[in-house]
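Trainee: output the structure for:
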Amino acid sequence: MTMDLFSSSPRQTKDDDEPDSSEIKIYSVVEITRHIKFLIEESFPSLVVRGEASNLTRHSSGHIYFTLKDELAQIKCVIWRSQAQQMTFSLNEGMKFLVRGKLSLYEKGGYYQITVLDIQPEGIGELQLAFEQLKKKLFAEGLFSEKHKKPIPGFPETVGIISSPTGAAIRDIVSVCRRRMPSVQLILSPVKVQGDGAVEEIVRAIKDFDSYNNVDVLIIGRGGGSIEDLWAFNDEKVARAIYHCSIPTISAVGHEIDFTIADFVADVRAATPSAAAEIAVPDKSEVEQQLANLRYTLIQNIENTIGYYRDRLKHYEERYAFRRPENIVEQYRQQADGLERRMSRQVIHHIRLYGQNLKHFEDQLRTLNPRNTLQRGYTITHQHNKVVQSLRELAEKEPAVIEFYDGKSEVEIKKISR
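Mentor: Reported below is the predicted structural model:
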């Protein structure tokens, strides 16, 4: 028997045992969707799924959408804004997570998804991941760079302290400071060091000290605890407040094995609050010992210098010049006389030499003088204001001047014989 689902009367076929079409229930899309939704949500009221995040979308509403996948399948996930605001780390694609939530079906899209109630990075704790992410971010911005570190003053007069007024940290800091240098003034800004409001109080205390501008060094710290207890010192707002503080800062959070973001940003990291006090305040007994050593060294240097110059003076006193100074003066006088005689001889010698050279030059000039040649019977002929050097330069029927050694004569050239 075949059946037309949209017909009210069935058509008989060979098989008479098939059910009547009037017994088949027809569902609307919303009906079957809600039925499936009910089955899914009742069957999986709570579940934990492991997978890798992909297709991450942060909506402007504050909701986070992503896909959780493994090698063979994938499922959509949503974190509502109220839950997303409580996350302490950044959700990035490619990371593997353990997701706790409830399975639901989105009716309009027709697909099922996990409504996330909690999400934990697989293989690393949530707070540890947040710590590593913030550390990487601030390092990239240069907040940990050594070039921004300020030196701790060697002899501070006033030390600022940001810590709990009732914790062991403040007692250790005060005890060490009083033992090492009782004259140092300590100013405590009491704050909460964990729990709600701790971050805001720490940031406010840092800014207050910076505005007060009357402390030489600032200790920020607390005693040991779990990563949750120390988390206020891993907050980005605390890190940036330390970075922008103009006072040299010492971070002293927890025990020696504990590291916080504040340790990396501060100018100096101390393993414990007691160690921070030792870094901030010099030991009075050590300073006194150093001063005593310097005093002894200074006295020794002065005595050695006086002894050295005393020996030199004694040496000079024993020299001949100090015993018979008039003899030294007489020797220098004789040397001066000798120099004077040598200079006189040199001057006379040079004058004679220059005179001989001058006479030699005069003889040469006299030999080259053309008038001396004229005295021997030679003449110089001029025509047209030029010296005639060749017969070819002489013009007939033209006046000329013949120069003798004792005068000139004007003539007329009548004939030229070649």
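Trainee: from now on I want contacts and neighbour counts done on CA atoms only, so please keep to that.
Mentor: Will do.
Trainee: residue 101 in helix, strand or coil?
Mentor: At residue 101 the chain is in strand, as set by DSSP: H, G, I helix; E, B strand; the rest coil.
Trainee: measure it to residue 275 for me?
Mentor: Distance from residue 101 to residue 275, counting by C-alpha to C-alpha, to the nearest Å: 46 Å.
Trainee: quick one, which of these two is more surrounded?
Mentor: Each of residue 101 and residue 275 has its neighbours counted (other C-alpha atoms under 10 Å); residue 101 has more, 22 against 17.
Trainee: verify the stated contact: that one with residue 114.
Mentor: Yes. Counting by C-alpha atoms under 8 Å, residue 114 is a contact partner of residue 101 at 6.1 Å.
Trainee: to compare against the first, here's the next sequence to fold:
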Amino acid sequence: MALDTSPEAPVPVAQVSRLIGGWIDRLGAVWVEGQITQLSRRPGAGVVFLTLRDPSHEMSLSVTCYRRVFDRVADVVGEGARVVVHAKPEWYAPRGALSLRAADIRPVGVGELLVRLEQLKKALTAEGLFAAARKKPLPFLPHRIGLVTGRASAAERDVLETARARWPAVRFAVRNVAVQGVHAVPQVIAAVQELDAEPEVDVVIVARGGGSVEDLLPFSDERLVRAVAECATPVVSAIGHEPDTPLLDLVADLRSRTPTHAAKDVVPDVGEEYERIAQLRDRARRWLAGYLDAQERGLADCASRPVLAYPHRMVDDRAEVVADTLARARRTLGHLLDRADAELEHTRARVVALSPAATLRRGYAVLQHPDGSAVRDAAEVTGGEQLRARVAEGEFRVTVTDVG
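Mentor: Here you go, the predicted structure:
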């Protein structure tokens, strides 16, 4: 397709278009899967026009087919249906448009969709996106609640009315999006990410009413599941009814059975909280009253004991013991003193009896030399020696006149 061109020798548009068409004509037929977003079946026209879109990306292709090809599946295929198309690329030169010419259209059955969802579920489970450890707790009383739901839908009404009935002061940041069809996935992802980025939003609710498996397929989209897994704000999934289990339920931090239950799970009931507070207050009051009664009984029991009821009794009892002990001590001491006095008198009598003074009182005298030594032998004295004589009552001097 390379051409020798220059600003002075450009190639006409028609030639370029024909060259592109020739290159595309060499392409073979392919099987393509997608979702029908636009379908045009004009009465009497032999050709049916439709747009086939990738459900996970903002990409689409135009498809044409003969009426007889589409009529084979017209009863089971419409806008929003997933189909597999066997088609060959075509280039419409006059408008420079690429399209697919379908030779066969086959609807994707529910069973096949469920098998694919189960395979995706296993893969995401292996990555840990559904693990309970990564789920975040919901705040007790959120300041602001993000709500992602369809415009003027029953799910939006149920969530808002139920939440405001339970807590009238609750505030919402509502993002209305498509909740089914080809635009659902990108719009829901954008709304969730926008609310997750708002610091005032404490929790995000993704709500939708019930529907068929095909209607709820956007909420099992891998891109949406990963976007919710990356949210820092807790996300509550309230999709369909209780039996419905899209993959969003598994990755969300909390799965609510219905949009109404989501409002009950996120917003506390002011009446119930008042009642709970009243019950806790009554329990605290009863416990405190019981505790005080028990302490009063304990004090009364202590006060009724003899040691506290008659505090002087112990002193009196001890006073008697002290008096008895003192009397016994006095008696013992008296006996000891009497015995010591008797022994002293006896010793004194013995001392008196043995005392030299007693001997002197019987008429004896003690002769002493001038130096004070006693005369024990007559040979110790000489005639004319002056001696001192001691008697019981005084002393006198004597002169030795003769020594026998």
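Trainee: could I get the TM-score for this pair?
Mentor: After superposition, the two chains reach a TM-score (TM-score structural alignment, normalised by the length of structure 2) of 0.53; 240 aligned residues with a C-alpha RMSD of 3.4 Å.
Trainee: so which strand or helix has residue 189 of structure 2?
Mentor: Following DSSP states H and E, one finds residue 189 of structure 2 within helix 184-197.
Trainee: just tell me the aligned range of that helix in structure 1.
Mentor: Alignment of helix 184-197 of structure 2 against structure 1: residues 198-211, by TM-score structural alignment.
Trainee: please apply the same query to stretch 267-281 of structure 2.
Mentor: The aligned range for stretch 267-281 of structure 2 is 281-295, by TM-score structural alignment.
Trainee: swap in stretch 344-355 of structure 2?
Mentor: Counting by TM-score structural alignment, stretch 344-355 of structure 2 falls onto no part of structure 1.
Trainee: for structure 1, what spans make up the helices?
Mentor: Using DSSP state H, the helices of structure 1 run over residues 29-43, 81-84, 126-141, 168-180, 198-212, 236-244, 261-265, 273-280, 284-318, 320-323, 325-368, 370-375.
Trainee: identify each buried residue in the second one, please.
Mentor: The reference is to helix 81-84 of structure 1. Neighbour counts over helix 81-84 of structure 1 (16 or more other C-alpha atoms under 10 Å) mark 83, 84 as buried.
Trainee: and it, how far out from the chain's middle?
Mentor: Mean-position distance between helix 81-84 of structure 1 and its chain equals 39 Å (C-alpha atoms, centre = their mean, to the nearest Å).
Trainee: cool, and the first one?
Mentor: Relative to its parent chain, helix 29-43 of structure 1 has a centroid offset of 61 Å by C-alpha atoms, centre = their mean.
Trainee: what sits against residue 196 of structure 2?
Mentor: Applying C-alpha atoms under 8 Å, 6 or more residues apart in numbering, we find residue 196 of structure 2 in contact with 204, 231, 232, 233.
Trainee: counterpart of the last one in structure 1?
Mentor: Under the alignment defined by TM-score structural alignment, residue 233 of structure 2 is paired with residue 247 of structure 1.
Trainee: any idea how far the residue nearest the centre of structure 2 is from residue 35 of structure 2?
Mentor: By C-alpha atoms, centre = their mean, structure 2 has its centre lying nearest to residue 137, at 10.1 Å. Separation of residue 137 of structure 2 from residue 35 of structure 2 (C-alpha to C-alpha) stands at 37 Å.
Trainee: of the contacts of residue 196 of structure 2, grab the buried ones for ChimeraX.
Mentor: Filtering these down to the buried ones (16+ other C-alpha under 10 Å) takes a single ChimeraX command:
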select :204,231,233
